[in-house]
Every structure is written in C-alpha cells, then in structure tokens.
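J.: heads up, no residue letters with this:
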C-alpha cells in the first residue's frame, strides 16, 4: 500500500499533460524483505542483502536514480548507496525540506516505526531540528498498531490510532509533525490536523520529480528514469 501510495503521489506531482510526459519508472515490489524494525531491534534477520539485491536489480534495468519509499529502510541507506553507482534520494532530506520556514526553529514531532526511532536516522541526518519523539508507550500503544492496521487495510482503526499519537506529540509541544513511516499518511484524516503534518511519502515523490526533471525540458525526450 505504501508503494502504491508513493506512485500515486509521484504521478500527481509530475507536471505532465499527456502519458508521454510522465517519468519512466521501474518499480520493484519486494514484500519478502525481512522486517526492518525487527532487524533493528535485534529480533529478526537483516534486510540489507534483500535491499542491495533489489537496488542492483533496479540499476541493471537501466534506472538512473533510486528512491526507497520506506523510512526504516534508510537505516541501511549508506550500505545500499555504496553498493550501486546511481544516486539514491534520501527520504529524511525530502521530509525536512517540506517543513514550513516559519517552523524551522520550532519543535518538530516525529511519528515512525520503533526501528526508525531507535536508529535515530532523522536526528542524525538533520541534527539542527528540535525533534520531539513519542514515548515507547505511545509507539507500542498507538503508532505500531496504526501501521499494522494500514497493512491489514483497517483504515478506520488506523486513523483513530494515528490521531491519538498526533495528540500526544502536540501535548509535548510539537508545532509540526513528520509522518515518518510510509504507512502513516494512509491513515491521515481531518481529525489529525491539529498541527501541520508532513507527509514523508509525498515529500519524497516531489523530490524525485524535481530530480528526474532537473535541467530537462518538460517533454519526455531524454527524461531521467527512476
């Protein structure tokens, strides 16, 4: 669902007036990749071999850039990027770019998997941001169940859980919140809009479009592919 959501947002972000002006894509669904959060918690196998295999497959297909619509997988970003010779866009950079300028110096909440939070990839990539993180209780009671509900297509329950998680970070002083798991934007509803919510999936889609079209005419000829 997260990858399908990313593809929809990528298509909507592309300034195309006909089929031929859209960005050529190679999409590799690798649902058998070991769970990233389990690996980071030390209770599951590493996904790195599967991630590298997927990246190499996409590179061999002729793609000239790579995006990974999974926040937690970016804990292995350096290893994946060093295994291939095409650029890999970073979802954390994309999400931070979307922060409203007026809120850059304000506390920013982060809702993500336990693996993403424990890996610290957001704070490590952008230490200048004052990150507000959910407690382990909020992650276990609301965030991870919301993600599981999205995966099982129970969107009503997912939205209720996400709303509770958003409220907890607002109570901690967050002035904006990054939805740092690509399942969470699918649970977004009007109830969640207590503060600006930054959709990391949408941010990555817009970054990918800008990269693919950079320095190129709007027509499809010579377009870079993802």
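T.: Done, it's in. Bear in mind the structure is a predicted one, so any value in this text is a computation, not a measurement.
J.: use CA for all of it now, contacts and neighbours both
T.: Will do.
J.: the helices in the protein, which residues?
T.: Along the chain, the segments classed as helices by DSSP state H run 2-13, 36-40, 48-60, 77-83, 91-97, 114-119, 121-125, 136-138, 144-151, 155-171, 200-213.
J.: I'd like to know which of these lies nearest to residue 23.
T.: Of all these, helix 200-213 sits nearest to residue 23, with 7.3 Å by C-alpha to C-alpha.
J.: Could you list the buried residues of that closest one?
T.: Within helix 200-213, the residues that qualify as buried are 200-209, 211-213, counting by 16 or more other C-alpha atoms under 10 Å.
J.: Could you do stretch 85-93 as well?
T.: Within stretch 85-93, the residues scored as buried using 16+ other C-alpha under 10 Å are 86, 88-93.
J.: And that stretch, end to end?
T.: Terminal residues of stretch 85-93 are spaced 20 Å apart (C-alpha to C-alpha, to the nearest Å).
J.: Show me the contact partners of it.
T.: Taking contacts as C-alpha atoms under 8 Å, 6 or more residues apart in numbering, the residues outside stretch 85-93 that touch it are 59, 64-69, 71, 74, 77, 81, 121-122, 125-126, 200-201, 203-204, 207-208.
J.: next up, a second structure to put side by side with the first:
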C-alpha cells in the first residue's frame, strides 16, 4: 500500500472522519488484518480564520514538504477551503495532492449531473478552487446561494459546524437552500464543507447530494490501494 499524508485540523472533527473512513474502507477491501500507513499533520484552524492567503500558502507548503520528507507518496487535504493553496503548493513538491474538486467532478459526471449548487463557507463558494475545476475540466455549471443566504451559509460553517455544533436551525437552512437550488435549475448539490454531510446525515433530499468528504476519501482509498486491487 502507498503511504498517504493527511493535512488536517480545519476542523479536527473532519480530520477524524477522514482518518476513520480511510482505515475502515481500506479494511473492507483488503481485510481488517491490515491498515494503511498514514501520516497526519494537524494544523491550527486559527490559521484559516486569519484569512491571510500568503501565510496560509506558506504553511501548507511547509507541511507538504514535511510530509514528503517523512515518506508520504501522496497528500490529501482534509477539508474543502484549504484547496485554495493547491495551485501554489502542488508545483513545489514531488508528490501528488489529491484534489477534492476532481473527486467531485468525476462523481457528478458519472451521475450525469450538469448544474451543481455549491454549499459551504464563503471562500469555498465564491473562490474558484472547486468551481473552476468543475467548469473547466468537466464542463459543468456551478451556482451558489444568493444575497444574504451566502452570508448565512458562511456563518453556519464558520461559527457552528467547524466548531462541532450541529443545530436544527442550520439543518433547516441547508434543506431550504437545496430547494432553492432546485428552483434555479440545479440537478445536484455539492456539500462543500466537510461537516455538512455530518449535519445532513440520513436526510433524503429532492436532489442528489455529493458529499465532497466521502468522494475525497474514496479517491484516497483508490490511491493507497492502486497497486493492490
């Protein structure tokens, strides 16, 4: 099996999900007598809250190089928003970063989805590190919440979900957003915050929901077992 480096901490709740599910899914495929070699570097979430892009890029490059030196053969960033560093970091290291947008695009393509509503925090929704991959690499259309709903989504992610609070108010808000996206022509939903699948676990929505976390984890498992299946 290949050794995978995990950059986590934003938030640690999401990092736990990545670690647990990667081990669980690898075990389901090769048997529970073995588990993959994983190297975890947990970053202080305060770094992302500062919103200093240069500082964030430098930290992720530093951590990526440390994981590479420690023997990682690939890297997975255990959150959506930090993928903003991908274009800066990837050319400066010699191992691949598994991009969450590619994992999402492949799943949407397989499902025949053409227009996707993107939910998450404001940097994820308004940035291009996921939407540009879907639009340019897969020819899909991405839409985001409008007006005050954009700020409300950011509030729930940054002030509740990433701090381990999963309220009924947040759940109702996101279910309403799914209905609004459907009205605007979406035929699929991107749960673009690692904690959103936790919040909406067990919910049946009117549109297929693509949980970026789950798709990203599948990509990680395939990478780890590339030479063993």
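T.: It's in. Note that the coordinates shown come from a computational prediction; the quantities given were computed from them, not determined experimentally.
J.: Tell me how the two chains score on TM-score.
T.: After superposition, the two chains reach a TM-score (TM-score structural alignment, normalised by the length of the first structure) of 0.83; 211 aligned residues with a C-alpha RMSD of 2.2 Å.
J.: In ChimeraX, select just the buried ones from the contacts of stretch 85-93 of the first structure.
T.: To isolate the buried ones among the contacts of stretch 85-93 of the first structure in ChimeraX, judged by 16+ other C-alpha under 10 Å, type:
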select :59,64,65,66,67,68,69,71,74,77,81,121,122,200,201,203,204,207,208
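J.: how much space between residue 140 of the first structure and residue 168 of the first structure?
T.: Distance of residue 140 of the first structure to residue 168 of the first structure, given as C-alpha to C-alpha: 13 Å.
J.: just to revisit the earlier point, would you mind checking which of the buried residues of stretch 85-93 of the first structure is nearest to residue 18 of the first structure?
T.: Nearest to residue 18 of the first structure among the buried residues of stretch 85-93 of the first structure, with distances taken as C-alpha to C-alpha, is residue 89, at 25.9 Å.
J.: How many neighbouring residues does the equivalent of residue 128 of the second structure over in the first structure have?
T.: Residue 128 of the second structure maps onto residue 120 in the first structure, with residues paired by TM-score structural alignment. Neighbourhood size, residue 120 of the first structure [other C-alpha atoms under 10 Å]: 13.
J.: number of nearby residues for residue 23 of the first structure?
T.: By other C-alpha under 10 Å, 22 other residues sit near residue 23 of the first structure.
J.: cool, the one 5 residues further on as well?
T.: Residue crowding around residue 28 of the first structure was assessed by other C-alpha under 10 Å; the count is 11.
J.: Could you find the counterpart of it in the second structure?
T.: So residue 28 of the first structure corresponds to residue 41, using TM-score structural alignment.
J.: close enough to count as contact, its match and residue 7?
T.: Yes. Residue 41 of the second structure lies in contact with residue 7 (C-alpha atoms under 8 Å); the separation is 5.1 Å.
J.: what sits in contact with each of these two?
T.: What both residue 41 of the second structure and residue 7 touch, as defined by C-alpha under 8 Å, 6+ apart, is the set residue 63.
J.: just to revisit the earlier point, how close does the match of residue 28 of the first structure get to residue 27 of the second structure?
T.: Distance of residue 41 of the second structure to residue 27 of the second structure, given as C-alpha to C-alpha: 22 Å.
J.: ok, now residue 100 of the second structure?
T.: For residue 100 of the second structure, the distance to residue 27 of the second structure (C-alpha to C-alpha) stands at 22 Å.
J.: Near the counterpart of residue 6 of the first structure in the second structure, how many other residues are there?
T.: By TM-score structural alignment, residue 6 of the first structure lines up with residue 18 in the second structure. Residues lying near residue 18 of the second structure (other C-alpha under 10 Å) number 24.
J.: Also residue 29 of the second structure?
T.: Close neighbours of residue 29 of the second structure, defined as other C-alpha under 10 Å, add up to 12.
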